[in-house]
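1. sequence and predicted structure are below.
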Amino acid sequence: MTDLMKFALRRVGQSVAVVWGIITLVFLLRFLTPIDPATLVAPDDATPALIEQIRQDLGLTDPIIVQYFRYLSEVARGDLGFSYGSGVHVNELIVNALPATLELAFASLIFAVIFSIPLGVLSAKRRGTNTDATTNIISLGGLSTPNFWLGIMLILLVPVQLGVLPTGGRVAPTESLLEWTKHMILPTVALGTYFMALLFRMTRNNVIEELNKEYVRAARAKGLPENIITVRYVLQNSMAPVITVAGLQLGLLIGGSVVVEAVFNWPGLGSLFIQALNTADWPIMQGILIVVGIGYVSINILVDILNAKLNPQVNLS
């Protein structure tokens, strides 16, 4: 078994403990709310006896340790329970909402990568110039601007004032690719601007660090073209930390799109979570938190393995 395989198996083992911790924390959060789930399920004219019967049917009268192990068993089987409000299986609700969230998260990450890396290299190559100052000011603005405020401002400016692009909602790409693109632009920019600024600063700092190393001066002394030095050597050696952060940001984009989805009426996990929060529908909230947590842990594992594969200097022990 190779060192990389051992490293991957060790990371998977560690992640199992992390996922168990996430499930445990999510389970305990339900007991912090004063709302009785039985009252949410019961009809408005339910008698106390009926509410007590519903409480027993839901297993809420069992000791907490019994409820905990029952919940662990259900989650291990992939059963996230039923919505208190609609009675629909939580798995079904999440499966229906997840594609929209993944779509927005990947689009935002691609947007961030496409703009951040070229601008980071350009800024590093022209360090101290007006170009460098301008890109740094833009990145500072991106890091300082809350994505929900940016989303609201984009809606007020582009659809309301200019009459261009829709204010929100989602159209599936299979229905109309043009309409899908129009609906994607504003939420992608709102969600991806912060991460674009973050990746830009990382790329710029890493490229500046690599440009000051001996091998770059040696390559220039040998007469290699500047473009080859930048792309083949400097950029390649600068990308490992950027790839690591970009991968981790994907997990944050999936979990952090709640407010942006609400602003743009995007039918993803964020909107579903807010709806469940408004009605205290704990099975939905618990299911979403578990899915997002497992997704973030899985992405973390893949990023660590990819980083170990690309960067021989990573300590696999």
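-> Noted; the coordinates are in hand. Residues are numbered from 1 along each chain as shown.
2. from now on I want contacts and neighbour counts done on CA atoms only, so please keep to that.
-> Will do.
3. residues contacting the closest residue to Asn300 other than its chain neighbours?
-> What sits nearest to Asn300 in space, not counting adjacent residues and going by C-alpha to C-alpha, 6 or more residues apart in numbering, is Leu248, at 6.1 Å. Applying C-alpha atoms under 8 Å, 6 or more residues apart in numbering, we find Leu248 in contact with 296, 299-300, 303.
4. the structure to be compared is supplied as follows:
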Amino acid sequence: MALGKFLVKRLLQGVFVVWGVVTVMFTLRAVSPGDPANLIVGEAADPHLREQVREQYGLNEPIYVQYADYLQGIVVGDFGYSFQSGRQVEAMVIERVPATLELAIAATIIAILIAVPLGVISASRRNEPADYGATMFSLLGISTPNFWLGLMLILLLAVQLGLFPTGRRPVGLAEALTALATTGYATGLVVWLKHIILPAITLGTYFTALITRLTRSGMLDELGKPYVDATEAKGLPAALIRYKHVLRNTMIPIVTVLGLQLGTLIGGAVITETVFSWPGLGDRLIQALNARDWPLMQGIIVFIGISFVLINIVVDALYASLDPRVIDE
């Protein structure tokens, strides 16, 4: 099977996944108690006004008509209007995407920079103090709740030591880079870095521990194979063997987990964004939940579902390039 057909197959499967997410969210909205019109105009509003709101938002239509209209709107990129603010949902989602992507990518970079070398060192020095230390770090990282870790980092590094800010970030990455390019001053970039370090560490800790364990186990499997003995017999340096040959063959499961976890980071940043007042999708989702703003909640969840699908397709493409045999499976 050619790579193109392989990716088309994955894309079609992703369409069904997104459709399932949309259907589940719409069903939850339909069966949830309360009249959405009351959320918009209030329970004490005039009945005639409430009826006008139902008609405006299509809430007076049969449920199957509402479902069909919602699917049609999603196909053309129209997710409706927020009950609370009256703004277009897609605009409210898109404006928060950069902040969430910044946080997820920063957490992923931190995880990769720490986890991969740590996993290699742990596997290369099996049953030595370095291996025990890496194992202990992994256990702590997997076991520590990120909301607790975030609060502890704020109390210790921000409140007690004053090394990092505790408030909402005043500038985004795009704004900081634009200012750097136009004025030559890196002040905005430094401010952005100070604000993102603690949230990125909090969000990426579990990810770091997971990749460390995965790298270690994969390296141990590869180090016991005959080709490693053959390369050692040729006199190649140990570092070259570990990082060029052994680590490369270990990267397939790591790339898979990286892609899946990036989607998890995007969807799972809700708690971290709330703790650090990070202006991303998670923070907006909590606001929508508190206000029972169903169109906004649906839009955010559907966007996260689409992100998962697209990331998985990219992972499949990378997987196929690393191991072409998966195309024929």
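-> Yes, it's here. Just so it is clear, the model here is predicted, and its values are computed rather than measured.
5. need the TM-score between these chains.
-> Remark: TM-score between the superposed chains equals 0.97 [TM-score structural alignment, normalised by the length of structure 1]; 316 aligned residues with a C-alpha RMSD of 1.3 Å.
6. secondary structure element for the residue nearest to Asn300 of structure 1?
-> Taking DSSP states H and E as the definition, Leu248 of structure 1 sits inside helix 236-256.
7. can you tell me what part of structure 2 that helix aligns to?
-> Helix 236-256 of structure 1 corresponds to residues 248-268 in structure 2, going by TM-score structural alignment.
8. that stretch vs structure 1, average distance?
-> Compared with structure 1 after fitting, stretch 248-268 of structure 2 deviates on average by 0.6 Å (mean C-alpha distance after the TM-score superposition for structure 1).
9. show me what the longest helix along structure 2 packs onto, helices and strands only.
-> When structure 2 is scanned for its longest helix (criterion: DSSP state H), the result is helix 187-223. If you count contacts as 3 or more C-alpha pairs under 8 Å, 6 or more residues apart in numbering; DSSP states H and E, helix 187-223 of structure 2 packs onto helix 97-124, helix 129-143, helix 146-153, helix 173-183, helix 247-268, helix 270-275.
10. picking that back up, buried set for the helix holding Leu248 of structure 1?
-> For helix 236-256 of structure 1, the neighbour count (16 or more other C-alpha atoms under 10 Å) marks 237-256 as buried.
11. tell me the angle of that helix relative to helix 177-211?
-> On the basis of axes from the mean of the first three to the mean of the last three C-alpha atoms, to 10 degrees, helix 236-256 of structure 1 is oriented at 140 degrees to helix 177-211.
12. how far off helix 147-155 does helix 236-256 of structure 1 point, in degrees?
-> For helix 236-256 of structure 1 against helix 147-155, the angle by the same axes, to 10 degrees is 90 degrees.
13. which SSE is the residue nearest to Val159 of structure 2 when sequence neighbours are not counted in?
-> Nearest non-adjacent residue to Val159 of structure 2, counting by C-alpha to C-alpha, 6+ apart: Thr166, 7.6 Å away. Per DSSP H and E: Thr166 of structure 2 is located in neither a helix nor a strand.
14. before we move on, the earlier item: can I get the helices and strands packed on helix 187-223 of structure 2 in TSV with distance to Tyr319 of structure 2?
-> As requested, these are arranged in TSV below (distance: least, C-alpha to C-alpha, whole Å):
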stretch	distance to Tyr319 of structure 2
helix 97-124	18
helix 129-143	25
helix 146-153	30
helix 173-183	30
helix 247-268	6
helix 270-275	29
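15. quick one: closest of the ones you listed to Ala238 of structure 2.
-> Checking these against Ala238 of structure 2 by C-alpha to C-alpha gives helix 97-124 as the closest, at 9.7 Å.
16. returning to that earlier point: next secondary structure after the longest helix of structure 2?
-> helix 226-233.
17. how big is the offset of whichever helix or strand comes after that following helix relative to structure 1?
-> Past helix 226-233 of structure 2, further along toward the C-terminus, the next helix or strand under DSSP H and E is helix 238-240. Helix 238-240 of structure 2, aligned to structure 1 and superposed, deviates on average by 1.3 Å (mean C-alpha distance after the TM-score superposition for structure 1).
18. which residue is the nearest non-sequential neighbour of Val270 of structure 2?
-> That would be Gly282: by C-alpha to C-alpha, 6+ apart, it lies 3.8 Å from Val270 of structure 2.
19. and the one you found, what's its match in structure 1?
-> Mapped onto structure 1 by TM-score structural alignment, Gly282 of structure 2 lines up with Gly270.
20. okay but that match is in contact with Ala262, surely?
-> Yes: Gly270 of structure 1 lies in contact with Ala262 (C-alpha atoms under 8 Å); the separation is 7.0 Å.
21. and those two? which has more neighbours close in?
-> Neighbour tally, Gly270 of structure 1 and Ala262, criterion other C-alpha atoms under 10 Å: the higher count belongs to Gly270, 25 against 20.
22. does that one belong to a helix, a strand or coil?
-> Using DSSP: H, G, I helix; E, B strand; the rest coil, the structure places Gly270 of structure 1 in helix.
23. what's near enough to touch it?
-> Contact partners of Gly270 of structure 1, counting by C-alpha under 8 Å, 6+ apart, are 101, 255, 257-259, 261-262.
24. mind doing that once more with 7 Å?
-> Gly270 of structure 1 is in contact with 257-259, 261-262, counting by C-alpha atoms under 7 Å, 6 or more residues apart in numbering.
25. next one: it from Ala107 of structure 1, what distance?
-> Going from Gly270 of structure 1 to Ala107 of structure 1 by C-alpha to C-alpha, to the nearest Å gives 16 Å.
26. likewise Gln286 of structure 1?
-> To Ala107 of structure 1, Gln286 of structure 1 is 26 Å away according to C-alpha to C-alpha.
27. again with Ile64 of structure 1
-> As judged by C-alpha to C-alpha, Ile64 of structure 1 and Ala107 of structure 1 stand 42 Å apart.
28. over to Thr33 of structure 1?
-> Thr33 of structure 1 is 36 Å from Ala107 of structure 1, where distance means C-alpha to C-alpha.
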